[in-house]
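# Provided below are the primary sequence and the corresponding predicted coordinates.
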Amino acid sequence: MESAYTPDLDYHTALALLEWQVELGADETILETPVNRYEVQPEKPAAVAAVRPGIPPPPVAQPKIDPVQVARQMAAGAGDLVALRGAMAAYEHCELKRGAKSLVFSDGNPAARVMIIGEAPGRDEDREGRPFVGKAGQLLDRMLGAIGMDRRADDPVQAVYISNVLPWRPPQNRDPKPEEIQMLLPFLRRHVELVQPDLVVLMGNISCQAGLGKRGITRLRGQWTEAYGKPAIPMFHPAYLLRSPHAKREAWADLLSLKSRLGG
């Protein structure tokens, strides 16, 4: 390779060339170590932002909480009905809890052969902390009495056990949202597992949606199916019967089907 050195370069020309290079930004002639321009340089670590006094560091992203998974874990850890009620009371991921007065857990005899699952508490239920205590509850008691059953009975053959899909009253008695049903469903499944009824009654559309994954009570009612691993029959909700007295004929047929299934 031909040397770039020119021995006959005069002083003034060399000085002019040096000044020209300085103007271009050259500030030194050589480095302490040779530089390989073809070598891949390692990436520099990202600079850590300095924390200034009095200024908090940026927030650290928290892992997203799955309310359904939390409910599954809490429900699975409940070994009896008392523990299940305590787990539901400690559950903090349902906004309905914030506006409700009471946790409406259950009523009746947990040793009963029949477990009735309603939809959600209303105003009267929220006030008293028990399911089906308003006008719809009074009608339910009369319906059960017509086939010789009573929520206050000690005999498991005559007794019933009552709960709801949701333990807290939705505002203005609106229908529960799908995400509210999903996050509370693990508690309901565990409820049925602990009670171990022979038969389940799904009262109303919301109860059918939770237990069967579908709605349409006028089409579903009276047809025996399976929910929560138990034989189940959908029925009209008593509140619907108060608004639609003409449907009481079908409700009576469903009650007789329930009595027949119990063997009496």
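Arrived safely.
# C-alpha only now, for contacts and for neighbours.
Fine.
# Was I right to think Ala71 contacts Glu180?
No - Ala71 is beyond contact range of Glu180, at 11.4 Å (criterion: CA atoms under 8 Å).
# Compare those two (neighbour count), which wins?
Using other CA atoms under 10 Å as the criterion, Ala71 and Glu180 rank with Ala71 on top: 22 against 18.
# Starting from Asp80, give me the distance back to that one.
16 Å (CA to CA, to the nearest Å).
# Report the buried residues of stretch 92-111.
93, 96-97, 100-111 (16 or more other CA atoms under 10 Å).
# So which of the residues you listed belong to helices?
Residues of the buried residues of stretch 92-111 located in helices (DSSP state H): 96-97.
# structure B:
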Amino acid sequence: MASELQPPSPEALAALLDWYVANDVDVAIEEEAVNRLVARAAEEIAPEPTPRPMPPVFDAAPRAQPSLPIATARTPEAEVLAAREAAASAPTLEALRDALGRFEGCALKTTAKSLVFAQGNPNARVVLVGDPPGRDEDLQGEPFSGAAGPLVDRMLAAIGLSRAEVHLANIVPWRPPGNRAPTPQETAVCRPFLDRQIELVDPDYLICLGPMAAKELLPTTEGLLRIRGQWFPYDTGRRRIRAMATLHPSYLLLQPLQKRLVWRDLLALRAALDEKNA
């Protein structure tokens, strides 16, 4: 009975590999034998290819190519200046919205789905400016149309107001990607449009909803919880009005106990409205 073949030992395989290296073996055995000496001989006796004739060379100077204009990006200062000019030239809110739609100086426009400009009464006594638009606002193109929208409606109703009676806006009209805070440059280039928007509405009171709106519009560096409920002066471009900051409705959804603070601020707004009516 023939003995079964045993696989080679590791020592035998190592010795075989050393033999391959010593004899310059670099190709494994194929299915069919190949006489590589014949192929090499054919290469040695093959005639050299006939060189292709070179094209004639002309001494005439090449024609000058027309120069193309080089696109240069405007500096941040130039973008802000362009925003001021565009905003100042808008005589109405509708024209201002059109100017924003044509404006290309803010990078937020390239990532947002829609322009979130305004909602409500164009001649309102109260303007509410919130932090940047979120996902729902970006999809629908209206301020406070997301989860915080119903809470805004209830807040207004608590002091006898409705969404149709006030004017709603955001600190920037496009949603920053990932709901991040807008950069100082993005806020600066959008600010002329917001200032012009408030000027055209010409309200009696300005309410900043959230820390970013308060930081941008109010003359203070204090935190929101320190300044909420206090009146500050705000120059609309036509006259000086009273401005106040309070907590953003989205924050109240996460911290319901803080609604008591906002209720006090809303009562202060209601009292100011009634005092002016008296």
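On my side now, so go ahead. As the structure is a computational prediction, the values presented were derived from the model and not from experiment.
# Work out the TM-score between the chains.
Once superposed, chain against chain, the TM-score is 0.74 (TM-score structural alignment, normalised by the length of structure 1); 208 aligned residues with a CA RMSD of 2.1 Å.
# What about the residue mapped onto Arg196 of structure 2 from structure 1, how many residues nearby?
Counting by TM-score structural alignment, Arg196 of structure 2 corresponds to Arg190 in structure 1. Applying the criterion other CA under 10 Å, we find 22 residues in the vicinity of Arg190 of structure 1.
# What segments of the stretch 51-200 of structure 2 are strands?
Assigned by DSSP state E, counting those that start in this stretch, the stretch 51-200 of structure 2 shows strands spanning 119-120, 126-130, 167-170.
# What mean distance separates the shortest one from the matching residues in structure 1?
What it means is strand 119-120 of structure 2. Strand 119-120 of structure 2 differs from its equivalent in structure 1 by a mean of 0.8 Å after superposition (mean CA distance after the TM-score superposition for structure 1).
# quick check: stretch 250-259 of structure 2 aligns to which part of structure 1?
Residue span in structure 1 matched to stretch 250-259 of structure 2, by TM-score structural alignment: 239-248.
# Next, the distance between the ends of the matching stretch.
End-to-end distance (CA to CA), stretch 239-248 of structure 1: 11 Å.
# Quick check, the match of Arg196 of structure 2 in contact with Ala76.
Yes - the pair Arg190 of structure 1 / Ala76 is scored as a contact, 7.0 Å apart, by CA under 8 Å.
# Give me the common contacts of the two.
With CA atoms under 8 Å, 6 or more residues apart in numbering applied, the contact sets of Arg190 of structure 1 and Ala76 do not overlap.
# how many other residues sit next to Glu216 of structure 2?
Neighbours of Glu216 of structure 2 (other CA under 10 Å): 17.
# Now which residue in structure 1 aligns to it?
So Glu216 of structure 2 corresponds to Ala210, using TM-score structural alignment.
# contacting residues for that match?
165, 181-182, 185.
# Now do the SS call for it.
helix (DSSP: H, G, I helix; E, B strand; the rest coil).
# From the contacts of Ala210 of structure 1, which land in helices?
181-182, 185.
# Settle this for me: Val133 of structure 1 is touching Asp124, isn't it.
Yes - judged on CA under 8 Å, Val133 of structure 1 makes contact with Asp124 at a distance of 6.4 Å.
# more neighbours, these two?
Val133 (21 against 16).
# Map that one across to structure 2 for me.
Looks like Val133 of structure 1 aligns to Ser145 there (TM-score structural alignment).
# The residue nearest to its match when sequence neighbours are not counted: how many residues sit nearby?
In space, and not counting its chain neighbours, Ser145 of structure 2 is closest to Glu137: 5.4 Å by CA to CA, 6 or more residues apart in numbering. Using other CA under 10 Å, Glu137 of structure 2 has 23 neighbouring residues.
# looking at the strands of the stretch 51-200 of structure 2, which is closest to Arg260 of structure 2?
Among the strands of the stretch 51-200 of structure 2, the nearest to Arg260 of structure 2 by CA to CA is strand 126-130 (19.0 Å).
# What residues in structure 1 pair up with the closest one?
Going by TM-score structural alignment, strand 126-130 of structure 2 sits over residues 114-118 in structure 1.
# Need the contact partners of the matching stretch.
Everything outside stretch 114-118 of structure 1 that qualifies as a contact, by CA under 8 Å, 6+ apart, is 159-165, 197-204, 206-207, 237.
# Can you give the distance of stretch 138-150 of structure 1 from its chain's centre?
34 Å (CA atoms, centre = their mean, to the nearest Å).
# now Glu19 of structure 1: how far from Tyr11 of structure 1?
12 Å.
# again with Ala111 of structure 1
Taking CA to CA, one finds Ala111 of structure 1 at 112 Å from Tyr11 of structure 1.
# Next: Asp141 of structure 1.
For Asp141 of structure 1, the distance to Tyr11 of structure 1 - CA to CA - is 117 Å.
# Which one's more surrounded, the two?
Taking neighbours as other CA under 10 Å, Asp141 of structure 1 and Tyr11 compare with Asp141 leading, 18 against 8.
# Could you find the counterpart of Leu24 of structure 1 in structure 2?
Alignment note: Leu24 of structure 1 maps to a gap in structure 2; criterion TM-score structural alignment.
# Next, work out how far apart the most centrally placed residue in structure 1 and Pro58 of structure 1 are.
In structure 1, the centroid-proximal residue (CA atoms, centre = their mean) is Met183; its distance is 2.3 Å. From Met183 of structure 1 across to Pro58 of structure 1, the span is 32 Å (CA to CA).
# Count residues in the vicinity of the nearest residue to Pro231 of structure 1 once chain neighbours are set aside, would you?
Nearest non-adjacent residue to Pro231 of structure 1, counting by CA to CA, 6+ apart: Leu199, 5.3 Å away. Leu199 of structure 1 has 21 neighbouring residues, counting by other CA under 10 Å.
# Show me what Leu199 of structure 1 aligns to in structure 2.
By TM-score structural alignment, Leu199 of structure 1 lines up with Tyr205.
# so how far is the first residue of stretch 123-141 of structure 1 from its last?
End to end - CA to CA - stretch 123-141 of structure 1 spans 18 Å.
# same deal with stretch 161-175 of structure 2?
Chord length of stretch 161-175 of structure 2, first to last residue, is 27 Å (CA to CA).
# buried residues in it?
162-163, 165-175.
# now stretch 121-141 of structure 1
121-127, 129-134, 136-137, 139-141.
# Count the residues that sit near Leu81 of structure 1.
17.
# Correct me if wrong: it contacts Leu194.
Yes - counting by CA under 8 Å, Leu194 is a contact partner of Leu81 of structure 1 at 6.8 Å.
# so which of the strands of the stretch 51-200 of structure 2 gets nearest Trp19 of structure 2?
strand 167-170 (78.9 Å).
# Could you pull up the contacting residues of Arg84 of structure 2?
192-193.
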